[in-house]
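Visitor: sequence unavailable; structure follows:
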């Protein structure tokens, strides 16, 4: 890992960090808290056999996935930041497409696991936080977990975006990052009780629930406005001059973050002075 990559890793939360934050392992959470603050001894993973096997077999794993599914894996090792929070990133094993130039279907996650007492369900549980984080960062709705084992077996699980889990995860990550910046030791496992793998079979009619009625009405009424908002946000960022630090006008202020990304905020309208 280059010095630039190490610095980038310390400056934001990645998928493997999210897995630990959501795991409920207080000691592991404190370890990455110290790492983000630059207070821990840098670990050398070059001799950790399982990690190296995962790295070495990653491209082969993608080849097997493509052969077995008929899908394509592209954009391997692409680094992505969350569009609205600079302290969340994902280093993707790849993106999954129907063809090399087709739209993205989801993210690709390659893992190598030992065959002893192994199950695909356990693999999904173990990496659920990482998968949900990477889907949240990229905005993609599906993760393809592709697992090779030391027993010569390949298995794949298709995991869908979990809105409620991601809400709890974002809250936990933001609280963790506040602890990093303030130097306060994080107190977890707050989010560890979030359900991971649940068989959901019930169909529930929410008629009669007043709060559901109000929120459902708001959601349906603001769909088009939300689409317009998101479209305007993407387009106005493209208008931000490359050599500008701050741009403002008509109630919108845009500034450039430390990583060079354009960040915007809605500012209150200021009444114009009218000469008497």
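Guide: Arrived safely. Being a predicted model, the structure only gives us computed values, none of them experimental.

Visitor: contacts, neighbours, all on C-alpha from now
Guide: Will do.

Visitor: I'd like the next helix or strand past the single longest strand found in the chain.
Guide: For the chain, the strand reaching the highest residue count under DSSP state E is reported as strand 104-113. Heading C-terminal from strand 104-113, the first helix or strand you meet, by DSSP states H and E, is helix 120-138.

Visitor: what angle do that following helix and strand 104-113 make?
Guide: What separates the directions of helix 120-138 and strand 104-113 is an angle of 140 degrees, with axes from the mean of the first three to the mean of the last three C-alpha atoms, to 10 degrees.

Visitor: if we can go back for a sec, how about residues contacting the longest strand of the chain?
Guide: With contact meaning C-alpha atoms under 8 Å, 6 or more residues apart in numbering, strand 104-113 is reached by 50, 53-54, 57-58, 61-62, 73, 92-98, 131, 134-135, 140-150.

Visitor: just the buried ones from these, in ChimeraX syntax?
Guide: Selecting in ChimeraX just the buried members of the contacts of strand 104-113, where the criterion is 16 or more other C-alpha atoms under 10 Å, is done with this command:
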select :54,58,61,62,73,92,93,94,95,96,97,131,134,135,140,141,142,143,144,145,146,147,148,149
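
Visitor: show me where this structure has strands.
Guide: 72-74, 79-82, 85-91, 94-97, 104-113, 142-149, 154-160, 246-249, 252-256, 262-266.

Visitor: distance to residue 19 added to those, as TSV?
Guide: As requested, the strands of the chain are arranged in TSV below (distance: least, C-alpha to C-alpha, whole Å):
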stretch	distance to residue 19
strand 72-74	23
strand 79-82	17
strand 85-91	12
strand 94-97	18
strand 104-113	13
strand 142-149	14
strand 154-160	15
strand 246-249	35
strand 252-256	30
strand 262-266	27
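
Visitor: next one for the comparison:
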């Protein structure tokens, strides 16, 4: 394996280096198992000149607690681990890179350290490992040629779990095909993959095109197909919404004045809730100076469709 030392690199240099290939955390986006990032967003990250650091609390505490998780794994398993201050590259597929959290001494294995919210604890039950992390582990196994991986996670700050994951050559072969296609047919060719409906894609488009420039363009025939599909889905959504409300009203009739209802499979609540909200219209009319002082404007773009005249 080719290896680049990251020991003397600052965070920005390391992030820039990551743009030169596909890392373990990128694999799930390419394979469609990442609910936070789409292949389209990953393409933008790899081809953009900008280097952005994640400002999420989860990413921050994941970095802070990495040493804690690693030490606890060593304590519970008796295994000796060591930090790897290098970025590794696959010997045959140069675009595949790996930044291992720890190497396991005496074994052809590595350790990946994670932290997780209490709300995600069910995804770690039994032998389960979230799909996105399985992609990451198999990607690293492909790059290193190792036989197995260990993953350790601190859940909710008070529950520690570790698991062993065996190398899956069949999955790795399929993953390499998809990663190779993404790198060569999109990143190197400078051709974005198809945009999808993920929230990450929507957020990215809002960031890329925050304001209109007032111009008008002619759309091609493909736009008519898209618009017809959108309108068809809107009609279906309205019908489903009406049906849902009908079923809910039937359930409310059954509950009557009761706060709860129980069946052999479900618990239903229909409780009185008191809510308070600001009457902004009245405030604007009666106290315009206060309204203007505290009003906060935000920019967004609204997509609307209507028949051409």
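Guide: Sure, I can see it. Owing to the predicted nature of the structure, the values given are computational and were not obtained by experimental measurement.

Visitor: need the TM-score from the superposition.
Guide: The pair, once superposed, lands on a TM-score of 0.61 when counted by TM-score structural alignment, normalised by the length of the first structure; 182 aligned residues with a C-alpha RMSD of 2.2 Å.

Visitor: hmm, back to that, looking at the strands of the first structure, which is closest to residue 210 of the first structure?
Guide: Each of the strands of the first structure was checked against residue 210 of the first structure via C-alpha to C-alpha, and the shortest separation belongs to strand 154-160, namely 29.0 Å.

Visitor: equivalent range in the second structure for that closest one?
Guide: In the comparison with the second structure, strand 154-160 of the first structure aligns to the range 160-166 (TM-score structural alignment).

Visitor: what's the biggest helix by length in the second structure packed up against?
Guide: Selection of the longest helix in the second structure by residue count, based on DSSP state H, yields helix 221-255. If you count contacts as 3 or more C-alpha pairs under 8 Å, 6 or more residues apart in numbering; DSSP states H and E, helix 221-255 of the second structure packs onto no helix or strand.

Visitor: so after it, what's the next helix or strand?
Guide: Proceeding N to C from helix 221-255 of the second structure, the next assigned helix or strand is strand 260-262, under DSSP H and E.

Visitor: packing partners for the helix or strand that that next one is followed by?
Guide: Going down the chain from strand 260-262 of the second structure, the next helix or strand is strand 267-269, by DSSP H and E. Under the contact criterion of 3+ C-alpha pairs under 8 Å, 6+ apart, strand 267-269 of the second structure touches strand 260-262.

Visitor: residue range in the first structure corresponding to the strand it packs on, please.
Guide: Against the first structure, strand 260-262 of the second structure falls on no residues (TM-score structural alignment).

Visitor: map residue 22 of the second structure onto the first structure.
Guide: For residue 22 of the second structure, the aligned position in the first structure is occupied by residue 13, per TM-score structural alignment.

Visitor: number of nearby residues for residue 211 of the first structure?
Guide: Taking other C-alpha atoms under 10 Å as the neighbour definition, residue 211 of the first structure ends up with a count of 10.

Visitor: contact partners for it?
Guide: With contact taken as C-alpha under 8 Å, 6+ apart, residue 211 of the first structure is in contact with no other residue.

Visitor: for it, give its distance to residue 218 of the first structure.
Guide: With distances taken as C-alpha to C-alpha, to the nearest Å, residue 211 of the first structure is found 11 Å from residue 218 of the first structure.

Visitor: any idea how far stretch 152-165 of the second structure is from the chain center?
Guide: Distance of stretch 152-165 of the second structure from the chain centroid (C-alpha atoms, centre = their mean, to the nearest Å) equals 20 Å.

Visitor: residues in contact with that stretch: which ones?
Guide: Looking at what lies outside stretch 152-165 of the second structure - C-alpha under 8 Å, 6+ apart - the contacts are 69-70, 73, 111-121, 127, 137, 148-151.

Visitor: gap between residue 107 of the first structure and residue 265 of the first structure?
Guide: When residue 107 of the first structure is compared with residue 265 of the first structure (using C-alpha to C-alpha), they lie 30 Å apart.

Visitor: those two - which one has more neighbours?
Guide: Taking other C-alpha under 10 Å, residue 107 of the first structure and residue 265 do not tie; residue 107 has more neighbours (28 against 11).

Visitor: show me what that one aligns to in the second structure.
Guide: Across the two structures, residue 107 of the first structure finds its equivalent in residue 110 of the second structure, going by TM-score structural alignment.

Visitor: residue 129 of the first structure maps to what in the second structure?
Guide: Counting by TM-score structural alignment, which is the criterion used here, residue 129 of the first structure corresponds to residue 135 in the second structure.
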